[in-house]
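[1] quick one: sequence plus predicted model below, questions after.
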Amino acid sequence: MKQFLPLLFLLLLLACTEDAPVPAADETTQAQFNDLLESYQEARLQLNPLEATYLGDDRYNDRLPNTLSQQYRSEARGFYQDYLARLRTINRKNLDPTAQVSYDVLEWELNMALQGADFATELLPLDQFSGPHLTIGQLASGQSAQPFTSVEDYDNWLARVEDFAVMMDTARINLERGAARGYLLPRALALKLLPQLETLSAEPLEDHLFYSPAKMIPDSFSTEARERLQGAFRGMVGQRIIPLFADLTQYVREEYLPLTRETSGIDEIPNGKAYYNYLIKLYTTTDMSADEIHEIGLREVARLRQEMEKVKQQVGFEGDLQAFFDHVRTKPELMPFDDPQQVIDNFNAIYDRMKPQLSRLFNKVPKTEFEVRRTEAFREASASAEYNPGSKDGSRPGIFYVPIPDVEQYNVFSDEDLFLHEAIPGHHYQVSLTLENEDLPDFRRNLWYSAYGEGWALYSESLGKELGLYEDPYQYFGMLSAEMHRAIRLVVDTGIHSKGWSRERAIQYSLENEAESEASIVAEIERYMAIPGQALSYKVGQLKILELRARAEEALGNDFEIKAFHDLMLEGGCLPLNVLERKVDEWIAAA
């Protein structure tokens, strides 16, 4: 009976609402709410100027508030409390349907921010996967969101780097405070953090990452400006950045590392169990428990193993699935490259193959340009493939970053599904169409809910055959492997952070159930240790989108249009999953 409930619900909804007109929005309330949204967005950008930079808004490019300080945390809490109180003065029933969705999203956003403010996250300020040293390091390359085209741009960056140095001083203090109170990184993560800090403390300064913009000063600058800026960069790197990171490296190596913990889960820090429950809600936008998610993961792993067995038989491999994983990991034909550019070229070739089929599945395509680039060297060893959004005005393209630490060991078996996920129609379509949608209030064009965002990207992987890909059984196996990878995440993330699993147990479970290399699996497990809960969002979100598509196909029958469904998925930007589900049910009812 359970599978018929959504359709029954829709029939009842239609029966109840057939003669009941939707009340018109009250103009005064609507205007009041629109003003609140504009005020909130502007104030949020001032509170988080890096967000403005990534959006292509250069008004705050000289600022970097110290988000690790108690003063900032107190200011942020007050900001969220104030806007939640102001939101609750608005009568939601008097808003139009689009505004009601915006109301729900803003309420969710503010409540979750206030819940998160109760946890002392500033006491774990750095790890190998996240932290200001990585975020600002990307900008320092001169190849990311921070512009370097005018003298003002360079001066803005020099001012921002001084704020960054203050923040890193606070990070050092917070590491010490955290260590004294039991907020400690697992030893494995601290060991991966050290090489990053060492790189940023290395000389000569002319080769330093933070000196990069000084080597690309435009020829249009005057000689006086060029000399002044080069001198300022030498001073900034040689007298501030290198000494700062040298001191931090020494502290982490000699004082912090001996204190780090051997346990792997976030539940081992003070209040860690409650924090993990909060992170599950934050990243999945559901009220699911760790136990529920763990069981779903086990079922999905079992299902996908059966699908993998079929591919193994198709290619004629004799041996068990574990042996087939090793075969795929080491097959020479799947590691054909000796130049990193060949990896980039291969992704561009995948895009060329699928382009003719995109119009069959999508009405709308982004105006924002798109590029594939190799991940920067300073973070490549610990990085995963990722997508960085383009700017709101389209002046900066969306970028699919691919780490290639050892090109001769680079395995292509999952490249097609990886492109679908990180690039097109995954994150690039999703993020760019949201940024370009002028019907949305600005704050909704910039939001990111991992369950929806990563759920859409994982769902996009399943579209490969419809887009003319996965003709090679190894590439199809790559798709199954990627989905298995996300199913495993449900098991190992909850295992590590709520069931006492060690890093080694999680690594072994992954090795037994997927074809990723051991080095890749180790990096992934350590990623889950560094950002608990985030890895749950992919599979939870994908399963919900697949459920909603199946619901729509069953309810609409021959009237179901895949392009219209995809438009619906992408038109409203990132949403909590319960809000997305309500949108789909209303769409089905209207159809």
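    Yes, it's here. Residues are numbered from 1 along each chain as shown.

[2] hey, let's count contacts and neighbours off CA atoms from now on
    Noted.

[3] biggest helix in the chain by residues?
    helix 151-181 (DSSP state H).

[4] can you tell me which residues contact the residue nearest the centre of the chain?
    For the chain, S450 is the residue whose C-alpha lies nearest the centre (Cα atoms, centre = their mean; 6.5 Å). By Cα atoms under 8 Å, 6 or more residues apart in numbering, the residues touching S450 are 283-284, 534, 537-538.

[5] looking at these, which are in strands?
    Nothing among the contacts of S450 maps onto strands, per DSSP state E.

[6] alongside the first one, take a look at this:
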Amino acid sequence: MKKFDLRMAIWAAATALALGLAACGKESAPVQATPTAEEIKSESARLNAFFAEVFERDVKRSPIFQTYLGRKDDYDKLDDISEARQDEDIALVRQDLDRLHKEFDVAKLDADAALSYKIFEHLAKDEIEGDRWRHHDYTVNQMFGWHTDIPALLITAHGVASVADAEAYISRLNAMKEFFGEVAKGLRLRAEKGVIPPQFVFPMTLEQSRNVITGRPFDKGPADSPFLEDIKTKVGALDITPQEKERLIAAAESALKNSVKPGYDAVIAALLDIQPKATADDGVWKLPDGADFYAYQLRHYTTTNMTAEELHDLGLREVARIHQEMEAIKTKVGFNGSLQDFFKFVTTDDRFFYPNTDAGRQAYMDLTVKLLDEIKGRLDEMFITKPKADVIVKRVEAFRESGSATAFYQQPAMDGSRPGIYYENLSDMRQMPKNTLPALVYHEAIPGHHMQIAIAQELQGIPEFRKVADFTAYIEGWGLYAELLPKEIGLYQDPYDDFGRLSYEIWRAARLVVDTGIHAKRWTRQQTIDYLVQNTPFPVGDITREVERYIVYPGQATAYKIGMLKFLTLREKARQELGDRFDIRAYHDTVLKGGALPLTVLEEVVNDWVASVKQSAS
């Protein structure tokens, strides 16, 4: 369900050679000799060449992925998302996995190549298993989908530094009629198979789609539509003649009217046709083979074999534990009343909010920058390796504010041409309390997602696919772990800020409860909202929006807490085994410098590091 899952697929565990002796009295089976250093070097190089071949092939098959990588090879094209192309994609993955097993000898790989083998194998097997559920996703929903991803691609990632870049932008606009025709086909195909989003999804996705084709040149104003505003700004900044600018803008307007409009109209028509068939049932248990689908989603996102019941019970225990820490802060600040009363206080009292004005929004963004500058100055206490790419703060664009997350991160271009972007949804400042901002910044930017993803992209000497591998439990687990790290070096001095941190931690713990509640225990939307209102300090509007996210994104929300607990558990185990030799900076180097990993592989990496530290000290 992540944006580049189709492109990035492929990896998992290397198997040991089984060497046995024949029965007594018979000749022993030949024992394979230990590979020489030259054999290891050669086999590892061959494997890395294979990875490079597959990665470049997959990049060439996805113009959109090329753009996010900072490449302009097919800057004028969009992806082919047809069923036939998806059949080709999965056939290639099967072919890649077969080649991996038949053409390479795990026993002759160096440590880095063996790790790459495991990751590639895991990804390939997961994608092959996931293809069974190709049509079980809600491909257009209020949280994500091509209807908002394509505007985001052109507006945020398609830079225009030349006339050729502008013409490529316009070519992409001209490709949208066909592209969104395929999106509409996909919606109808899913509906035929009984995969229809819940009722609440339709009004929001229809609004988002209509927003893209509202304004000039689709109507008489008063404002430009999002695409026209963007292309005017980008073309206006070019050092070309006014006549050339006018030509480009006219071409863009023609593409908007003749391609973008009919493309979005096709999606809107499909949504309107399907909408009457939608029900109020929210969990994927309602889908064909829904229980099996959800079990796959949990394996995919957590990279564990934990069942829905196990995740649910763990969530209940974690919620109870964090409530105790919250009670301690309530007592510390001298608040009289129940924990639920305290929840209401911190989510409604004016002291915790900036005004819902442009000045208030700017003050919030200014505080964000201040927090980023502060944590950047403390990184040496926690890290050896730090990213070269910068991260900047932006407000979520108006066209996608409705339904958008409170905050999110977009990775930098791999070639360094574009920084990481930390987005804040400032449409309603009552949804953006000051006391949760530190944890939000630490999670999404530094030392969270930007730190982890930028370091991965900048790694040298590892296959490119590992720099962009997408393991939610690792990536989001690191983000949640990163919320805690600043507390361990003395930040969160304001107890209300620390309560904000706990607010996000309990939110992730409660996700274990409600995601499994919705999709395995058949909780209703209202039942889920009521649980979160009772147990977490967030306003009902925010809770409702998040519950609606979990409904359309089954399993994803469970990965955060599972990943965080793995980082903490491995760290504590390493600390106990190494004693005075444990170095938190070296631990972070170990877990970050391999890129994102399945949690099972992450544990192997940390265990190997602990063993190497012990050996070096002996």
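    Arrived safely, thanks for sending. In this text the structure is predicted, and so the values were computed from the model without any measurement.

[7] returning to what we had before: how close does the longest helix of structure 1 sit to structure 2?
    Taken over the aligned residues, the distance from helix 151-181 of structure 1 to structure 2 averages 2.2 Å (mean Cα distance after the TM-score superposition for structure 1).

[8] residues near the residue mapped onto S382 of structure 1 from structure 2, how many?
    Aligned by TM-score structural alignment, S382 of structure 1 pairs with G403 of structure 2. Per other Cα atoms under 10 Å, the neighbour tally for G403 of structure 2 reads 19.

[9] swap in Y528 of structure 1?
    Neighbour count for Y528 of structure 1, taken as other Cα under 10 Å: 24.

[10] picking up where we left off before, what stretch of structure 2 does the longest helix of structure 1 fall on?
    Using TM-score structural alignment, helix 151-181 of structure 1 pairs with 163-193 in structure 2.

[11] the matching stretch: end-to-end distance?
    One end of stretch 163-193 of structure 2 sits 45 Å from the other (Cα to Cα, to the nearest Å).

[12] aligned to V54 of structure 2, what sits in structure 1?
    Per TM-score structural alignment, V54 of structure 2 is aligned with Y40.

[13] give me the element that match is part of.
    In this assignment (DSSP states H and E), Y40 of structure 1 forms part of helix 27-47.

[14] which is the next helix or strand following that helix?
    helix 49-54.

[15] residue range in structure 1 corresponding to stretch 335-351 of structure 2, please.
    Against structure 1, stretch 335-351 of structure 2 falls on residues 317-333 (TM-score structural alignment).

[16] count of residues packed around the aligned partner of Y276 of structure 1 in structure 2?
    Aligning on TM-score structural alignment places Y276 of structure 1 opposite Y294 in structure 2. Using other Cα under 10 Å, Y294 of structure 2 is surrounded by 23 other residues.

[17] what lies in contact with the helix or strand hosting Y294 of structure 2?
    Remark: Y294 of structure 2 resides in helix 290-302, with elements defined by DSSP H and E. The contact list for helix 290-302 of structure 2 (Cα under 8 Å, 6+ apart) reads 126, 130, 133, 136, 284-285, 304-308, 471-473, 519-520, 554-556, 558-559, 562-563, 599.

[18] now these: which count as buried?
    Neighbour counting with 16 or more other Cα atoms under 10 Å marks 126, 130, 133, 136, 284-285, 308, 471-473, 519-520, 554-556, 558-559, 562-563, 599 as buried within these.

[19] list the contacts for G573 of structure 1?
    Listed by Cα under 8 Å, 6+ apart, the contact set of G573 of structure 1 reads 430-431, 433-434, 444-445, 447.

[20] give the aligned equivalent of L124 of structure 1 in structure 2.
    Checking TM-score structural alignment: L124 of structure 1 goes with Y138.

[21] so which helix or strand takes in that match?
    Using DSSP H and E, Y138 of structure 2 sits in no helix or strand.

[22] how many other residues sit next to it?
    For Y138 of structure 2, the count of nearby residues is 22 (other Cα under 10 Å).

[23] please apply the same query to L175 of structure 1.
    Neighbour number of L175 of structure 1 under other Cα under 10 Å is 22.

[24] which ones are touching the residue nearest to it when sequence neighbours are not counted?
    Spatially, and ignoring its direct neighbours in sequence, L175 of structure 1 is nearest to L123 (5.9 Å; Cα to Cα, 6 or more residues apart in numbering). For L123 of structure 1, the contacting residues are 174-175, 177-178, 183, by Cα under 8 Å, 6+ apart.

[25] tabulate those residues in a markdown table, adding columns for distance to E206 of structure 1.
    Below are the contacts of L123 of structure 1 laid out as a markdown table (distance: Cα to Cα, whole Å):
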| residue | distance to E206 of structure 1 |
| --- | --- |
| N174 | 30 |
| L175 | 30 |
| R177 | 34 |
| G178 | 35 |
| Y183 | 37 |
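
[26] please tell me which one of the residues you listed counts the most neighbours.
    Going by other Cα under 10 Å, Y183 tops the contacts of L123 of structure 1 with 25 neighbours.
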